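# Sequence and predicted model, in that order:
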Amino acid sequence: DTSKASPLPRDLVALSIEFCYIIDYLGEVGSPNDLSYNLLNNIEEILGAPPVIRIGGDTGDAAQYNPHNNQTITNVFKPNNLEAVNVTFNSGLFQVMNENVPENQTCIFTLNLGQDNVQYPLEEVKGVEAHLNESKLYAYELGNEPDIYEYTGHRTEPWNVQTYAQQQVDWLSQIKREINNTSHGFQLGALAVDPVDQGNFSLAEINSLGVPEIVGNVKSESDHTYPYSNCPEANTPSISLHALMSHLHTLEYFSQWTPSIAAATSINASFVMGETGSVSCHGAPNISNTLGAALWEMDYVLHAATLGMRRVHFHNGSPFWYSMWQPVEVNGTAPRVWPT
């Protein structure tokens, strides 16, 4: 029955970029990354819209705005860690986001919930509202994967969907007072755990606790997922390109998001997969960066659209195997576009 069909959104395929690597991808003030700019611009010319960029990931919860910082972004890494443990940025980041991207580029900006100090996201929002062109911001997102904050060390007990919901309401109420443009709304959720294992820390429960109604102007709700994992502690099936490319597995795996999509729709918001990729913990070589993975991505996003997902944000970081492209030199390898 084609009467219920709707056209594919031009920005169905979207991006998520690890906060600490955003300058690698977009370039510095006055010096755009030519590879990234050309790729984004080509997509806009072909499809009529550039991919929405979510700036976030784990390091979104380690980021602090300091207008007096002497670099656009200063990252502090621990040895052998691909994600910064501390990220400090100044207003130059917003200049980069204004000038180093195609004219119609928009972004979702992740605010720091992880470090449990409301002054951090308040200062970030003040910076965005003062320096980022109004048309560039699609939404704010407060926190990255808050449902696993006890595991990641961002919170101690008790931390559950009720305490999360209360903090979202309290903080976003303060944040809204700093927002000049009423079109700047919010994306809720960014939950890490797959729906079959979520329990009540779910979009449906967040909605039932009244968060969207109290906060207002919720444009979208999101979950995150990676069908396979390369994390040391992961208890998942062995990774293979053959398994990743299984159409049957893709259909079965993503069917669990039907309730999440329904939850977002029930509050007149879009459901988006806000961060995703083939294999968690930065991908797997010779799997995540292959043509086979690109074919899986096509199968994934088209099936996601039939389920009712509005966008699918594939995650990227300069040294990550599942990135769509490598914007700068990494370990002696030149910038490149991966098959994905």
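Structure received. Numbers count the residues shown, from 1 in each chain.
# can we go C-alpha only for contacts and neighbour counts from here?
Noted.
# Surely Q71 is within a helix?
No. Using DSSP: H, G, I helix; E, B strand; the rest coil, the assignment for Q71 is coil, not a helix.
# Next, count neighbours for it.
When neighbours are defined as other C-alpha atoms under 10 Å, Q71 has 16 of them.
# Hmm, S91 and it touching each other?
No. In this structure Q71 lies outside contact range of S91 using C-alpha atoms under 8 Å: 9.5 Å.
# The nearest residue to T106 once chain neighbours are set aside and N100, how far apart?
Leaving aside its sequence neighbours, T106 sits nearest to K136 (C-alpha to C-alpha, 6 or more residues apart in numbering; 4.3 Å). K136 is 12 Å from N100, where distance means C-alpha to C-alpha, to the nearest Å.
# All the helices of the stretch 101-250 of the chain, in order from the start?
Taking DSSP state H, counting those that start in this stretch as the test, the helices found in the stretch 101-250 of the chain are 119-131, 149-152, 161-176, 203-208, 211-215, 241-244, 247-254.
# Find out how far the second one is from the centre of the chain, if you would.
So that's helix 149-152. 18 Å (C-alpha atoms, centre = their mean, to the nearest Å).
# Second structure follows, compare the two:
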Amino acid sequence: MSWCMQGTYFFMLVAPIVSAIEVTIPLAAPSGAASVMGNLVSLSIEQDRWVDWAGSTEPNTFFNNVLDNLVQITNTPPFLRIGADSEDHTDFSYDIEYEENMFSASTAIMPYPEAYSTIVGQGFYDIISHLPQGTQVHWGVNLREHNLTAVYLETVALINAFSSPAVVEKGITLKFIEVGNEADYYHDDGSRSKNIWNVQEYVSEWEEFAYNVSMTAKLSKTSYTKLIGAAFAGSSHNNLNGFSPQAIFNLGILKSPAGQLIETISQHLYSGSFCSGGGAVLQDLMTKSYIRGNISVFNPDIEATFANGLNYILGETNSMSCHGTPNVSNTAGAALWLLDYSLYATQVGISRIHFHQGVGYKYNLIQPVTLDYSIIDGSPIGSLAPHIQPPYYAAIIVAEAIGTSGTTQAVEIVIDENNVSGYAFYEHGTLSKAVLINTIAYFAGAGARNSTHIDFSFTGSGYTAKEMSVKTLKIRYASDTTNLTWGGQTYETSDGRVSGPLTVDTLPVSSGVDLQETEAVLVTFL
């Protein structure tokens, strides 16, 4: 083979492949388009280290900054759920100012475990005043320990905090109280007998404790604060003998005095598990069909919830359970997963998604305090200052797509392509933006980086834009844990604020866009 032929052969191996597709977008919001609020991407925070997130004597500036970034984009703070596993290990004491925790030993699988005991005082609740103005809160109280006195004291402290002048002045509100976390697991964690714990026992117990909470908090059908229903880890769906919204509805929970105060059903969803270690494949997490399959199994639950006139949220979710999988949940690829996952969820009726966070968890969007040992394997690392992780960029992109109009609707764009997802956004019923995501994981050493060229066509009547701005989430490799940029800017700063010059391309709509592997763009039609 001659040198010339060798050179030609080499070029054929490394030259990127550019495929081309055409996507059709309605100019006006289709009937039934999902309404999306600015707090679509919200947070669930492990309760045991709430003081680290909020700050004790003064606010945690870094955490407030990264929340405020989202407020500035949407005029809406993220909704915070405070609870999860440690809500069911929390007790109140008048002798404690903030909190005292007892933790299991750190392991390579779980370097930052949840507390198995958390004792809190009034100050633990009062620091809710440190949150951004207008924040709505969903707070969990302890059902697992079956202690009415403990739940009574927690509820009194909650109501005292949310009625304090500092909290009222900032418009921070207690929207939901959650009684118990993942009660469907109580027979597995040893808190209930496997022989007798079932959904019937759960409903009976929940009604007793939730009634106590509602009376203590003076809740009513007209009060702002309501109760959350379910908060199950999984679902038996239409099997009424298991734990599911359908099962508790069938048992009449909504007719009970406390059940009449349920406004929203919350369920929990993870896309896999790292509880026993073992590998997870980043490409699998990112794959379009995998995302849709994980969410769509809850369609019967959502339909049953709507049939009872209630809202449906994912009150706790993230990539892999037990705090995430190393080099998967903390990567740039996970940012694209979170982006597609969040937007697809709106298409099946999920109105809000709370991504679970804990200090040192691998799947965090935000690490709110200095870390002393690795989130990957628990090894000492010295001192790692507060910082955002790649999935935070997805929250920013979702916020920018939704904007401030308060009228935004979203529809999935029909794309007959396994590795490209797209969503169109409408304000006041008129097409305004589109998000496009290439979910092929591009890794170092993979050779040429392929791309998909996307041309736009439009249907229906309405204004057809001639120009568009294109803002790109630039990612070097799917496995990267740092150095992403959004429109040329970074949020990987010491204070969590955006830095760097903004780079946005303005192009004719007729030119279409090129979307590389492991990349996302926000198109704004001008």
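Looks like it came in fine. None of these values were measured; they are calculated from a predicted model.
# Work out the TM-score between the chains.
Overlay of the two chains. TM-score (TM-score structural alignment, normalised by the length of structure 1): 0.94; 334 aligned residues with a C-alpha RMSD of 1.8 Å.
# one step back: okay, K136 and N100 of structure 1: which has more neighbours?
Counted by other C-alpha under 10 Å, K136 of structure 1 and N100 do not tie: N100 has more neighbours, with 22 against 19.
# ok now do the more buried one, which residues does it touch?
Applying C-alpha atoms under 8 Å, 6 or more residues apart in numbering, we find N100 of structure 1 in contact with L26, G27, V29, G30, S31, P32, N33, Y37.
# What separation is there between the residue lying closest to the fifth one once chain neighbours are set aside and N33 of structure 1?
What it means is S31 of structure 1. The shortest distance from S31 of structure 1 to any non-neighbouring residue, by C-alpha to C-alpha, 6+ apart, is to N100 (7.6 Å). N100 of structure 1 is 7 Å from N33 of structure 1, where distance means C-alpha to C-alpha.
# and if you look at V169 of structure 1?
Counting by C-alpha to C-alpha - V169 of structure 1 and N33 of structure 1 are separated by 38 Å.
# Check I179 of structure 1 too.
According to C-alpha to C-alpha, I179 of structure 1 and N33 of structure 1 sit 30 Å apart.
# Repeat that for N66 of structure 1.
Applying C-alpha to C-alpha, the value for N66 of structure 1 to N33 of structure 1 is 24 Å.
# re the thing from before, need the residues touching each of N100 and N33 of structure 1.
Residues touching both N100 of structure 1 and N33 (C-alpha under 8 Å, 6+ apart): L26, G27.
# Regarding the spatially most central residue of structure 2, which helix or strand does it belong to?
By C-alpha atoms, centre = their mean, the mean C-alpha position of structure 2 lies nearest to F355, the distance being 2.6 Å. F355 of structure 2 belongs to strand 353-357 when assigned by DSSP states H and E.
# counterpart of the helix or strand following that strand in structure 1, which residues?
Next helix or strand after strand 353-357 of structure 2 toward the C-terminus (DSSP H and E): strand 366-367. Mapping strand 366-367 of structure 2 onto structure 1 (TM-score structural alignment) gives residues 325-326.
# distance from that stretch to structure 2 after superposition?
Taken over the aligned residues, the distance from stretch 325-326 of structure 1 to structure 2 averages 0.7 Å (mean C-alpha distance after the TM-score superposition for structure 1).
# Pull the distance from that stretch to the chain's centre.
Its chain's C-alpha centre and that of stretch 325-326 of structure 1 lie 17 Å apart, by C-alpha atoms, centre = their mean.
# ok, now stretch 65-72 of structure 2?
Using C-alpha atoms, centre = their mean, the distance between the centre of stretch 65-72 of structure 2 and that of its chain works out at 15 Å.
# With stretch 105-115 of structure 1 instead?
Centroid separation for stretch 105-115 of structure 1 versus its chain: 8 Å, with C-alpha atoms, centre = their mean.
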